[in-house]
Every structure is written in C-alpha cells, then in structure tokens.
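K.L.:
Structure here, sequence nowhere to be found:
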C-alpha cells in the first residue's frame, strides 16, 4: 500500500494548525502519516496542540473507525536539536500516525518543512503533501492527487485547487474551482528556470 506523508509547519499559529490536523485526520486515505513541525513558536503552540490532540484524537478516531477506516496513533512529541536531525526517532509502522516535531529553532519555512520531509523519507513514505497550517482539506483531496500522480509517471509534482474558506466559489489562483483541475508537471521541468505547468482534469 502506498505510504503517504503530510507535512504541516506551525509557527505561532496553533489554532489554525489544530483545525488543519482535524481535517487531515478526516481524510479517506490509509497508511497516512502526518508530521506537524513547530519552528520554535513563542506562543505555547506545542502545549496547545498537544492538549488539543489529547482532547480530540479519540473522538476523531471513532469517526474514522465508524466509516471503516483505521485510527491514528500519536507518535508523541520529539524535541529535536537545532540542526533538525530526526535520526533518533523510531520508524512508523503500517498504521496511520501523527508525529509532532519541535525543529529546535525558527529556521524559516523551507527548514521546518524539510525537517518533516526528511523524517517522512526515513519512514519510507512514497508521496509528500506539504500544506500550510491554515488549510482545511476535503476528505478526498489527497486521493485525487495520488490518482493523478499514479496516472502519469512523468509527473513529479502536483498541486490542488485552493479556494477561500469563506468564498468557496473563488479560487486563490484564478482557476475555476468547479473545473476539477489540478496543476501538474514533470519534476525536472518544475525545478528548472523554464518550468512548464499544465492543468490536468481529474479522471
């Protein structure tokens, strides 16, 4: 089964992050591993997120199990050195997991997300979904992204249509949110100066 990773970076935004985690636990996918990385927040984010998980995870797992899906395991909180090295953390198993990582410092957006992605690589994840902490996802959002990636081996990167929470008929990047399209392209093209992104309909 494909092993999926979702990386969420938090910095002084625990309320948004908690709402994001709740929507991620509601995804229809299995073998799903969520990595919440905190970049040395100064607003007690880690304590707030941990407390919310303690109050909410059982309820959210009951909803998953009621719909025939596997519950999430909390892999606990790991306080990392300032380098962000995650080598001391045991690997995840085949079940769904939620991992909290304190990155050790506020090294910026790329640094914090890279901590989560490096850990996901060590855990053997096949796909990596990096989303902002103020995002709330639809239950089938990741399923469509995986289908698109698997449909064409040339695709190296794929992104969802984003809409405003209060204006769901308005896309953040100008596309028609009802078109069922996502942006996708070969990774070598996306990373080159002459990047080519093509809009691709859902199957």
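P.N.:
Sure thing, it's come through. Fair warning: this is a prediction, and the values are worked out from it, not measured in the lab. Numbers count the residues shown, from 1 in each chain.
K.L.:
okay, CA-based contacts and neighbour counts for the rest of this
P.N.:
Fine.
K.L.:
Buried residues in the longest helix along the chain, which are they?
P.N.:
Longest helix in the chain by number of residues (criterion: DSSP state H): helix 45-66. Neighbour-count burial for helix 45-66 flags 45, 46, 48, 49, 50, 52, 53, 57, 60, 61, 63, 64 (criterion: 16 or more other C-alpha atoms under 10 Å).
K.L.:
The next helix or strand after it vs helix 45-66, what angle?
P.N.:
Counting by DSSP states H and E, the next helix or strand C-terminal to helix 45-66 is strand 72-79. For strand 72-79 against helix 45-66, the angle by axes from the mean of the first three to the mean of the last three C-alpha atoms, to 10 degrees is 170 degrees.
K.L.:
Does residue 193 belong to a helix, a strand or coil?
P.N.:
Following DSSP: H, G, I helix; E, B strand; the rest coil, residue 193 is assigned to coil.
K.L.:
Tell me, how many residues neighbour it?
P.N.:
Close neighbours of residue 193, defined as other C-alpha atoms under 10 Å, add up to 8.
K.L.:
That one and residue 153, how far apart?
P.N.:
Noted for residue 193: a distance of 22 Å to residue 153, by C-alpha to C-alpha, to the nearest Å.
K.L.:
Then residue 190?
P.N.:
Relative to residue 153, residue 190 is positioned 15 Å away (C-alpha to C-alpha).
K.L.:
the more surrounded of those two?
P.N.:
Set residue 190 next to residue 153 and count neighbours by other C-alpha under 10 Å: residue 190 wins out with 17 against 9.
K.L.:
Excluding sequence neighbours, find me the nearest residue to the more buried one.
P.N.:
Once flanking residues are discounted, residue 190 sits nearest to residue 196: 6.2 Å by C-alpha to C-alpha, 6 or more residues apart in numbering.
K.L.:
quick one: what helix or strand has the one you found in it?
P.N.:
Assigned by DSSP H and E, residue 196 belongs to neither a helix nor a strand.
K.L.:
another one to put next to it:
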C-alpha cells in the first residue's frame, strides 16, 4: 500500500486539482493523507467541502475523515474503509514539519510499503504511481524514487529528472532542466548522475524511513530533500521512473516563490546543510554569499539584499 501525503498551505484550488488527477490513477492501491499547515485562508474548509461533494468512481468509494496532528500520530487505519484523511497540523510547520505529520501516520500502518510525498501544485499521469512502484520493486535497494517532472505551463519542457549538488558552494541544479519532455533519456545514466530526487515528487520506501528517518524540520523550507538523500547515501540508492510523469506548477505550493522570506530560507539553508555535511567547506560557501548579495543589488532586489546581508553577518 502507498500512502500519498499532500501538504496544503493556502492553496486549496491547487490541492483540489492534484486530487482530481490522483482519483484518475489506476494500477496501484493507495490512501490519501492531506495535511493542512493551518492555512490562514479558507483552504481547509474549501478542500473539505469539495471532498464531501465528490462522487468519485465506484472503485474509490471515498469518505472523509478529519484528524488533528495528535490524532493522526496514533490513528490506525481500518483496512475495510476507503477514506481521504484531512489532517490539521495545527501550525505552519514548514515543508518538512507538515509532511512529517503525514509520514508519522503512514508509519503507524502495518500495510504501508511506500510514502509518496507529492506537492499540492502538481497533477499526475494516470499510471504515474504504478510505474514508480514498479521501478522500486525492480531494485529493492532503491529507497527514494523520483519521476519525470514536467512544467505544467509548458508540457514540452522538463523541470528535471533529479538534482545535482555542488558541495563546494552548496548550490543545486535540476538535471536536464528545460530539455524536451518527450526526449529519450538513459535511466541508468540519470540515476548515476543525480545527487537527489526533487522534492515535488518523492516516493520513499518504508525501510528508508525507518533506518534513515523523516525530513529534518529545522530547514522549514528548501533543501530538505537534499538533506534526506545525503543521509541515505551509502545505504539506499536513488531511483527515477522515466515513465512516471508529474506536471509541476513550481512555486505555487509555497505562495512565496520570489519573496524575501523565500530567499532567506534558500540562502540560510546553504549554510545549515554545509555545516551538517561538509563543515570544512563552510568558509567557501559563506564567502560565496557575498556574490549572492551583490547580485541582488545589481538586480535592484534591495529587500532580498538586506536578507542576505543579515545572513552573512549573523551566519544564520
């Protein structure tokens, strides 16, 4: 059984579009856990009302079950029921904290084989999940499996097939970004080249979660997936299913993709991750932030420049 965890924060319409695409999937049994990070708009109620009003295909027979984070941490699913679980996390816990509420609930379930962390600003192909599970079962050493991420606004272009990490500067880039989505890619080469699976779609195995752990919550936003993949290195392989297609709107799930707050976490977490995994390279990464600061000034992004300057001075 796959437990699909979708984190919502003030993005009800994106979440509903994502759920519509999941309802249309076939070939793999799954349960849905929607975690709301105490949205300050009416997202929770909008999602609740939409689910209650739906009459999915007979095979789904979904009912709605509401839980608090505390209730979810103790809840054991009745296998005879087919529910969509709407979980109120109680606060804005960030990407890791909100997803971990769903992961904890999934780990309680004896039938859980995989947890699929899926951004709410995505829509998926009907066979997406079944193809990812198929890839993992081909190679049980895979602990984290990604998909082919395609831009929702331009379905002819890839967002990426995974990510590459430069530990000297703590910078990242998406592998094959902007390449044709219908192009031919060698799976073995992709899996050899990538350093992490992009967080918009991550299929996590039960052994990985039990042995490596959940997402680290002190990042709050950005770099959580890279941290998890670095912790898994040497114990589990990264996999990619090139037959699994996820359409990603990119940035909608944070509602802050270009804000100074978003920039703060992107820049701060470069230092946090380097301290954790490559502390001897920290002076180089710290020095590189001066270039980030100058670039923000050059572009006239003065609020972001102030944020970067504060991180440089305080180191956090």
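P.N.:
Perfect, I can see it now. Being a predicted model, the structure only gives us computed values, none of them experimental.
K.L.:
What is the three-state secondary structure of residue 146 of structure 2?
P.N.:
Three-state call for residue 146 of structure 2 (three-state DSSP): strand.
K.L.:
corresponding residue for it in structure 1?
P.N.:
Matched across to structure 1, residue 146 of structure 2 falls on residue 159, judged by TM-score structural alignment.
K.L.:
Kindly provide the distance from the residue lying closest to that match once chain neighbours are set aside to residue 173 of structure 1.
P.N.:
Nearest non-adjacent residue to residue 159 of structure 1, counting by C-alpha to C-alpha, 6+ apart: residue 183, 5.3 Å away. Distance, residue 183 of structure 1 to residue 173 of structure 1, using C-alpha to C-alpha: 11 Å.
K.L.:
Counting neighbours, show which residues of stretch 62-75 of structure 2 come out buried.
P.N.:
In stretch 62-75 of structure 2, counting by 16+ other C-alpha under 10 Å, buried: 62, 66, 67, 69, 72, 73.
K.L.:
Please tabulate those in JSON lines, including the columns distance to residue 23 of structure 2.
P.N.:
Shown next, in JSON lines, are the buried residues of stretch 62-75 of structure 2 (distance: C-alpha to C-alpha, whole Å):
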{"residue": "62", "distance to residue 23 of structure 2": "10"}
{"residue": "66", "distance to residue 23 of structure 2": "19"}
{"residue": "67", "distance to residue 23 of structure 2": "21"}
{"residue": "69", "distance to residue 23 of structure 2": "24"}
{"residue": "72", "distance to residue 23 of structure 2": "22"}
{"residue": "73", "distance to residue 23 of structure 2": "25"}
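K.L.:
Among those, which one sits closest to residue 26 of structure 2?
P.N.:
Distances from residue 26 of structure 2 to the buried residues of stretch 62-75 of structure 2, taken as C-alpha to C-alpha, are shortest for residue 62 (15.1 Å).
K.L.:
That closest one -> structure 1?
P.N.:
Correspondence of residue 62 of structure 2 to structure 1, assessed by TM-score structural alignment: residue 73.
K.L.:
residue contacts, its match?
P.N.:
Shown in contact with residue 73 of structure 1 (C-alpha atoms under 8 Å, 6 or more residues apart in numbering): 95, 96, 97, 98.
K.L.:
what range in structure 2 does stretch 99-118 of structure 1 sit on?
P.N.:
Using TM-score structural alignment, stretch 99-118 of structure 1 corresponds to residues 85-104 of structure 2.
K.L.:
give the contact list for the spatially closest residue to residue 154 of structure 1 that is not a sequence neighbour.
P.N.:
In this structure, residue 154 of structure 1 finds its nearest non-sequential neighbour in residue 186, 5.3 Å apart by C-alpha to C-alpha, 6+ apart. Residues in contact with residue 186 of structure 1 (C-alpha under 8 Å, 6+ apart) are 154, 155, 156, 157.
K.L.:
from these, which is closest to residue 30 of structure 1?
P.N.:
The nearest member of these to residue 30 of structure 1, counting by C-alpha to C-alpha, is residue 157 at 20.9 Å.
K.L.:
Distance check, the closest one against residue 198 of structure 1.
P.N.:
Distance of residue 157 of structure 1 to residue 198 of structure 1, computed by C-alpha to C-alpha: 11 Å.
K.L.:
okay, those two: which has more neighbours?
P.N.:
More crowded of residue 157 of structure 1 and residue 198, by other C-alpha under 10 Å: residue 157, with 21 against 13.
K.L.:
how many other residues sit next to residue 122 of structure 1?
P.N.:
By the measure other C-alpha under 10 Å, the count of residues near residue 122 of structure 1 is 14.
K.L.:
helices and strands around the helix or strand harbouring residue 311 of structure 2, which ones?
P.N.:
Element membership for residue 311 of structure 2 (DSSP H and E) is helix 302-314. Applying 3 or more C-alpha pairs under 8 Å, 6 or more residues apart in numbering; DSSP states H and E, one finds that helix 302-314 of structure 2 contacts helix 260-277, helix 282-298.
K.L.:
Please point out which parts of the first one sit buried.
P.N.:
It refers to helix 260-277 of structure 2. Using 16+ other C-alpha under 10 Å as the test for burial, helix 260-277 of structure 2 gives 260, 262-274.
K.L.:
Can you tell me which helices and strands it packs against?
P.N.:
The helices and strands touching helix 260-277 of structure 2, judged by 3+ C-alpha pairs under 8 Å, 6+ apart, are helix 282-298, helix 302-314.
K.L.:
so where in structure 1 does stretch 37-48 of structure 2 end up aligned?
P.N.:
Counting by TM-score structural alignment, stretch 37-48 of structure 2 lines up with residues 39-50 of structure 1.
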